[in-house]
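Asker: sequence and predicted structure are below.
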Amino acid sequence: MASPLPVRDGVGATRLHVPLRGDWPTIAAYMIERFFHLDPQRLLVRFDRGEIVARDGRPLARDTPLGAEEFVWYYREPPLEREIPFEVDVLHEDRDLVVVDKPHFLPTTPGGKYLRNSALVRLRNLLGTPELTPIHRLDRATAGLLMFSARQETRGAYQLLFENRAVRKTYEAVSARPAGWDAAAFPLVYRNHIRKNRGEVCVQVDAAREPNSETLIEVLSADERVVHTLLHPHSGKMHQLRVHLAALGLGILNDGFYPVLLPEAPDDFARPLQLLARELRFTDPLSGEPRRFVTRRSLQEAPRR
């Protein structure tokens, strides 16, 4: 559903679904209850300023009755953000496709406490391309290759590559070397069933169900301190690589989620998660030509060669 509001300073408008029936006399009353953590008067003032609009871009009044509109749009008020002091590096840009090297700590898209400190917003402003949209995503903690669509007309063709698993993705990770680690066990293919429960930050493994995730794991190098692996995911489940390595006793260095969920703490920019999206390969759906992109980044804890 197209937004009636243009991208502003790299940030698109937020769409909110409003119930057509309920105990609220107005759309404003519903939003006040929905966003109970916000100052109600401040929200009403936004209606008075014409900042909350209908699908046709028409401003809604504070007394617009519930049921008049099923969706409303508005710009999120920018949160107080901690600046993420790392830049997005553009590796490739053409009329349809943008490929970048994302740093650790930077989210792919706005969300939660990050709005302007996201790869999407930074790139829209840097490239002057308000239609820019991510074709896939990386976790905020993960660095490396990220692809964006520059035009709506060709976006679907690139999205289908990922839906059809036609993109060969390669990652690197560095893990603490466990006692008794046996390099002879690799390469190996690891599979399990991963599910994401609503309201939980970590995924769960269900040993009773058929596997829905698969990763080929190879060893690049190792020393007495760490193991450096190359990862080829066949599927793309949330946190898949982190879960699979943790299950093998190779939890990724500086991972606050797996194998143990640690208390939330401010980012320590000196200790990034040692996971990197290293390479993307695919046949371009528009030209039919083979494409290969490789990160310029490296993992600071990898063994020196």
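Answerer: That came through, no problem.
Asker: all contacts plus neighbour counts: C-alpha atoms, from now on.
Answerer: Fine.
Asker: which element is Val219 on?
Answerer: strand 213-222 (DSSP states H and E).
Asker: next one: that strand to chain centre, how far?
Answerer: 23 Å (Cα atoms, centre = their mean, to the nearest Å).
Asker: show me what it is packed against.
Answerer: strand 188-192, strand 226-233, helix 240-247 (3 or more Cα pairs under 8 Å, 6 or more residues apart in numbering; DSSP states H and E).
Asker: any chance you could map the helices in the chain?
Answerer: For the chain, the helices defined by DSSP state H occupy 27-34, 40-48, 119-127, 152-163, 240-247.
Asker: circling back: Glu153: which of the helices and strands packed on strand 213-222 is closest?
Answerer: strand 226-233 (28.9 Å; Cα to Cα).
Asker: contacts for the closest one?
Answerer: 168-177, 214-222, 241, 250, 301-303 (Cα atoms under 8 Å, 6 or more residues apart in numbering).
Asker: and for stretch 104-111?
Answerer: In contact with stretch 104-111 (Cα under 8 Å, 6+ apart) are residues 84, 86, 114-121, 134, 137-144, 267, 269, 272-273.
Asker: from the residues you listed, which land in strands?
Answerer: Judged by DSSP state E, strands contain the following of the contacts of stretch 104-111: Pro134, Ala143, Gly144.
Asker: residues contacting Leu245?
Answerer: Contacts of Leu245 by Cα under 8 Å, 6+ apart are Gly251, Ile252.
Asker: the residue nearest to Ala222 when sequence neighbours are not counted: neighbour count?
Answerer: In space, Ala222 comes closest to His228 once its chain neighbours are excluded; the distance is 5.8 Å by Cα to Cα, 6 or more residues apart in numbering. Using other Cα atoms under 10 Å, His228 has 24 other residues around it.
Asker: A further structure is provided below for comparison with the first:
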Amino acid sequence: MFLASRFTYQSRSNWRKILEEGKILVHGKPAKPSYSIKEGDEILYLPGESFEPPVQRDFKILFQDSRYIAVEKSGDIPIHSAGRYRKNNLTDLLEEDPRFEKIYTIHRLDRETSGVVVFGKDSEAASKLSDLFSKRKVNKTYISYVWGNFPTRLKAKGFLISDPSSLIRKKRRFVPEDFFRKLETPEEDLETSETTFRKIGEGTLHGVTFSKVYCFPKTGRLHQIRATLYSLGFPLLGDKIYGRDENTFIEFIEGKNPDLLSKLGMNRQALHSSSLKFIHPFTGIKTKIRSGLPKDFPE
């Protein structure tokens, strides 16, 4: 079904229900679930009243001055309004707080990635720090837990491309530089990617080995760490899209409530933004913001 594949914030069964309720119009008339979309069709969605999924709304202030605020987000809240999350997001939550006025987004983390997020208190501050991110002058450190016995050190330099073998439309895969020339990939469908990894521990979960790994992304691409680790054969614990079985994600969005702990080892992806280091754009002071390991990560 086109709607389910294009707009993944609703499951296939939910889209069918919405269609049966007459809330999808094609050329002004209610469409049936069996209708085949044609080029030039004008589609209108009438959602009516909707309810957002609950999120973990608490946050911790890690750093604050006259230009910036850094908070520690949980692994259960998006940073900005998207999909089903219109008001239940970190940006709106901060702006509702009487301690702050308008804030400006500088960088982003996935909804299930926890840790350090920095916001600007004015547009100039946001623009200057955003420029440091784009010029790769912000040192980022993540902690991840992955399935398998990870190498002591590993550098992954190459490209991120879409994954045509996956049933998930937004899934990507990492291709090392050495193998890129063997692929027939359009230039618009690739992005350079570079991440260094360092193993810092290991353990077992459900009788399976996992590794604790530092991740140092040099570039800042969508799903960079997750897609790279998956492509290297070390998927994140708890990752529904880049985990050991992508069918878990399909079951999840269809509302089948799979047992994530037994299938994936965690209820959310084991990726945490543990620190950011940069030269403060206004004071010139070396600034490091840290976030401790979340309680829901394995010991």
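Answerer: Looks like it came in fine. The shown structure was predicted, so the numbers you read here are calculated from the model rather than taken from an experiment.
Asker: before we move on, back to that, which of the ones in strands among the contacts of stretch 104-111 of structure 1 tops the neighbour count?
Answerer: Ala143 (28 neighbours).
Asker: circling back to that earlier point, would you list the helices and strands packed on strand 213-222 of structure 1 in a markdown table and tack on distance to Val72 of structure 1?
Answerer: Formatted as a markdown table, those follow (distance: least, Cα to Cα, whole Å):
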| stretch | distance to Val72 of structure 1 |
| --- | --- |
| strand 188-192 | 41 |
| strand 226-233 | 39 |
| helix 240-247 | 35 |
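Asker: and the contacts of strand 226-233 of structure 1, which are buried?
Answerer: 168-177, 214-219, 221-222, 241, 250, 301-303 (16 or more other Cα atoms under 10 Å).
Asker: show me what contacts the equivalent of Ser231 of structure 2 over in structure 1?
Answerer: Alignment note (TM-score structural alignment): Ser231 of structure 2 maps to Ala247 of structure 1. Contacts for Ala247 of structure 1 (Cα under 8 Å, 6+ apart) come out as Pro259.
Asker: go again using 10 Å as the cut-off
Answerer: Tyr190, Asn192, Val205, Leu241, Tyr258, Pro259 (Cα atoms under 10 Å, 6 or more residues apart in numbering).
Asker: most neighbours out of the residues you listed, which is it?
Answerer: For the contacts of Ala247 of structure 1, neighbours tallied by other Cα under 10 Å; top is Leu241, 27 neighbours.
Asker: now do that one against Arg191 of structure 1, distance only.
Answerer: Applying Cα to Cα, to the nearest Å, the value for Leu241 of structure 1 to Arg191 of structure 1 is 11 Å.
Asker: between these two, which contacts overlap?
Answerer: Residues touching both Leu241 of structure 1 and Arg191 by Cα under 10 Å, 6+ apart: Ser213, Glu214, Thr215, Leu216, Ser235.
Asker: nearest spatial neighbour of the aligned partner of the second one in structure 2, skipping sequence neighbours?
Answerer: I take that to be Glu214 of structure 1. Under the alignment (TM-score structural alignment), Glu214 of structure 1 pairs with Glu194 of structure 2. Leaving aside its sequence neighbours, Glu194 of structure 2 sits nearest to Lys157 (Cα to Cα, 6+ apart; 4.4 Å).
Asker: that neighbour reaches Phe197, doesn't it?
Answerer: No. Between Lys157 of structure 2 and Phe197 there is no contact under Cα atoms under 10 Å: 11.2 Å.
Asker: tell me who's in contact with the residue mapped onto Ser273 of structure 2 from structure 1.
Answerer: Here Ser273 of structure 2 is matched to Ala277 in structure 1, going by TM-score structural alignment. Taking Cα under 10 Å, 6+ apart as the criterion, Ala277 of structure 1 is in contact with 101-102, 138, 142-146, 169-173, 231, 294-295, 297-298.
Asker: try 6 Å
Answerer: Gly144, Leu145, Tyr171 (Cα atoms under 6 Å, 6 or more residues apart in numbering).
Asker: buried residues in stretch 241-254 of structure 2, which are they?
Answerer: Ile241, Tyr242, Gly243, Arg244, Glu246, Thr248, Phe249, Ile250, Phe252, Ile253, Glu254.
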